[in-house]
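Undergrad: sequence and predicted model, in that order:
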Amino acid sequence: MPIKFKPKLLPLKKEEELKTLVENRSVYALPHCELNVFETHQASEKVKLVFNDMVLTTMLRGKKVMHLFGSQHFDYLPGESVIVPNYEEMVIDFPEADRDNPTQCLALAVDGDILKDTLQLLNDKYPKAETGDSWNIDLSCFHLQNSLEITATIDRLVRISTEPIAAKDVLADFTLKELLIRLMQTQARQLILDSYHKHTGNRFAYVVQYIKDHLHEEITVDKLSNLCCMSKPNFFRCFKREFGISPVDFVVQERLKQAKTLLGDVSMSVSEACYASGFKDLSYFFKLFKRIEGVTPNEYRRRLN
């Protein structure tokens, strides 16, 4: 079960402030991006939305059903983001929205020039480890779970956009570039995670497969760097650059996902789920789980059953 990192909730509009109950829009304009906050307070179907620029959308509250690219549709929930190319029509259903359970979604329209500049910087100065591979926004991975890094950067960009902050435009541009980099790193990580068995020539895919197959064992950076035929410092640096997370943190996140899956098995105790996922310290496991998930492993299990 994937970990979802949810951006901070924004205050909802008061009823008298709403211009419409369906996709009420608040706009915060910056030089190279436009932050839109959409709220819907009643059930609706087939609401259409188009932007002139590429848009990164992130769900904050409630549930939508998104229809994209002509035929694809899926539930869209808090802790998830969707990338929509420019001029692509979104058709949105709000099956559960009402005044007590509104939806709230961020839509960040990104100027094409800053995207181009960010891609050029990465490909010139920080090329990918695999020959022939390059940085880009991959639209085959348009629906993704927010990483901790994406969530923190979105929260920071929202604060810059919505509050009276000195040098707002400069800070917004730096943060927007960081968000684009974090997004591409998360995409790269998700693509490898979803289909690592297909990327047989990719060294990091081989490492990911090894980690997944050996979560219950001790996994060292020395071992992983040897699998990649790279020095330990170079492996650590390249892994973090490509995926936006250190190899050590990646192993911890994969163990936490494994533990969440095992907690669904009522025949297994919480301590057994902890140790079977590769954690050696039960107290550390409880603290980590509570910090990431917001609930203890026992509370998480009760919610599942």
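TA: All right, it came through fine.
Undergrad: for the rest of this, base every contact and every neighbour count on C-alpha atoms.
TA: OK.
Undergrad: show me what counts as buried in whichever strand or helix holds residue 115.
TA: When secondary structure is defined by DSSP states H and E, residue 115 falls within helix 112-125. Under the neighbour-count criterion of 16 or more other Cα atoms under 10 Å, helix 112-125 has 114-115, 118-120 buried.
Undergrad: likewise for stretch 249-257?
TA: Neighbour-count burial for stretch 249-257, counted by 16+ other Cα under 10 Å, picks out 250-257.
Undergrad: what's the answer for stretch 219-236, then?
TA: Result for stretch 219-236 [16+ other Cα under 10 Å]: buried residues 219, 221, 224-225, 228, 235-236.
Undergrad: and the helix holding residue 115, what does it pack onto?
TA: Helices and strands touching helix 112-125, by 3 or more Cα pairs under 8 Å, 6 or more residues apart in numbering; DSSP states H and E, are helix 168-195.
Undergrad: which residues touch the nearest residue to residue 90 once chain neighbours are set aside?
TA: Nearest non-adjacent residue to residue 90, counting by Cα to Cα, 6 or more residues apart in numbering: residue 49, 5.1 Å away. For residue 49, the contact set (Cα atoms under 8 Å, 6 or more residues apart in numbering) comprises 89-91.
Undergrad: buried ones among those residues?
TA: For those, a burial check counting by 16+ other Cα under 10 Å picks out 89-91.
Undergrad: putting a second one here so we can go through both:
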Amino acid sequence: MNHLLKHHKSSRKLTTLVENKTTYSADYAELNIYETHEYAEKIALRFDFPVIASMLTGKKVMHIEGMSSFDFFPGESVVMPAGKEMVIDFPLARKNNPTQCLTLGIDTEKITEVVERFNADIAVEKESHNWALDSTASHLLHNIEVDYLVKRLVYTFTKNEVSKDILLDLMIQELIVRLLQTKAKAFLLKNTDDDVFNDTRIGMVIKYIKQNLTDKEISVDILARKACMSVSHFHKKFKSTLGVSPIDYINSEKIRFSKKLIKESKELRISEIAFKSGFNNTSYFNRQFKKMELMTPQQFKASIVPG
């Protein structure tokens, strides 16, 4: 992250050691980079517009109404609605090792415009469910797409390029869509209310996958029929709504189930875990596990069963 802040460091002015703020503006957004160079507690921030806050370096402890306090590290983000207060502690901030974070404020009309286009794109006939970035805060962990976009935004905001505003506009639109997909996915995966699942065809498909996760015959063709769509149309709507393809989603859920089995059934062999998780092929299971968890099933098993 330090190389992304190179242009920022060369031009910013340091006027305070706690939450020193540098502001960069664009047509539809405002980027604030905050730096804290000494230990501090209970520093309150509130914005009149929705913001995405992301950690750059160091650590914060965040206190947000309606959420349990949590540690905030680089690579993580928080979506904050307008007018909501966050209170922050800086346990590790030092003069030679400052804690740095950013807030990205986005014009509400731009958010509304992108949200309406997103809902129109994922809409299916006779369905009424619309997604929005509403009044609740959310903590995003290990969201690779959002983290990547935040880094690109920092670089583009702080480097004075001729096409800066055009590039930022495109990235901000993509960021809003990624956040909407994250919200839709989290809502559909965590909510157990049948009315929620039955409200949309994608919700009904998610419910079917949950109920038939270990079925080795589950396929995109079957899911498309359940959604009463052609395979190509279903694939497009599923990926537009959740940000992942149906197959990637099914595999991620099977891998999540396999991790639960590994933790709870330590005597099972990896081949048995693969079979019970709905995989026909152990090699394919191993590849998917490593792709999603950055380690093999055997390494994961060793990490929770020492020796």
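TA: Everything's here; your move. On a predicted model such as this, the values are computed, not experimentally measured, just so you know.
Undergrad: still on that earlier bit, nearest to residue 79 of the first structure among the buried residues of helix 112-125 of the first structure?
TA: Nearest to residue 79 of the first structure, judged by Cα to Cα, of the buried residues of helix 112-125 of the first structure is residue 115 at 23.4 Å.
Undergrad: please tell me how far the aligned residue in the second structure for that closest one sits from residue 118 of the second structure.
TA: Under the alignment by TM-score structural alignment, residue 115 of the first structure pairs with residue 111 in the second structure. Distance, residue 111 of the second structure to residue 118 of the second structure, using Cα to Cα, to the nearest Å: 10 Å.
Undergrad: endpoints of stretch 44-58 of the first structure, how far apart?
TA: One end of stretch 44-58 of the first structure sits 19 Å from the other (Cα to Cα).
Undergrad: which bit of the second structure covers it?
TA: The aligned range for stretch 44-58 of the first structure is 40-54, by TM-score structural alignment.
Undergrad: show me what counts as buried in that stretch.
TA: 40, 50-54.
Undergrad: and what of stretch 51-66 of the second structure?
TA: Buried residues in stretch 51-66 of the second structure, counted by 16+ other Cα under 10 Å: 51-64.
Undergrad: which one of these is nearest to residue 155 of the second structure?
TA: Closest to residue 155 of the second structure out of those is residue 56 (12.3 Å), distances taken as Cα to Cα.
Undergrad: what's the helix or strand the closest one falls within packed up against?
TA: For residue 56 of the second structure, the host element (DSSP H and E) is strand 51-57. Packing contacts for strand 51-57 of the second structure, counted by 3+ Cα pairs under 8 Å, 6+ apart, involve strand 77-80, strand 99-106.
Undergrad: what helices and strands are in contact with the shortest one?
TA: In this structure, strand 77-80 of the second structure packs against strand 51-57, strand 138-140, with contacts taken as 3+ Cα pairs under 8 Å, 6+ apart.
Undergrad: how about the ones you listed in TSV, adding distance to residue 190 of the second structure?
TA: Putting those into TSV (distance: least, Cα to Cα, whole Å) gives the following:
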stretch	distance to residue 190 of the second structure
strand 51-57	22
strand 138-140	14
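Undergrad: tell me which of those lies nearest to residue 244 of the second structure.
TA: For residue 244 of the second structure, the closest of these is strand 138-140, at 16.7 Å, according to Cα to Cα.
Undergrad: in that closest one, what counts as buried?
TA: Under the neighbour-count criterion of 16+ other Cα under 10 Å, strand 138-140 of the second structure has 138, 140 buried.
Undergrad: surely residue 67 of the first structure forms part of a helix?
TA: No: under the criterion used here (DSSP: H, G, I helix; E, B strand; the rest coil), residue 67 of the first structure is strand, not part of a helix.
Undergrad: how about the aligned residue in the second structure for it, what does it touch?
TA: Using TM-score structural alignment, the partner of residue 67 of the first structure in the second structure is residue 63. By Cα under 8 Å, 6+ apart, residue 63 of the second structure lies in contact with 69-70, 86-88.
Undergrad: still contacting in the first structure, which of these?
TA: Retained in the first structure (both residues aligned by TM-score structural alignment, their matches' Cα atoms under 8 Å) from these: 69, 86-88.
Undergrad: wait, which of the residues you listed is closest to residue 288 of the second structure?
TA: Closest approach between those and residue 288 of the second structure, by Cα to Cα: residue 69, at 33.6 Å.
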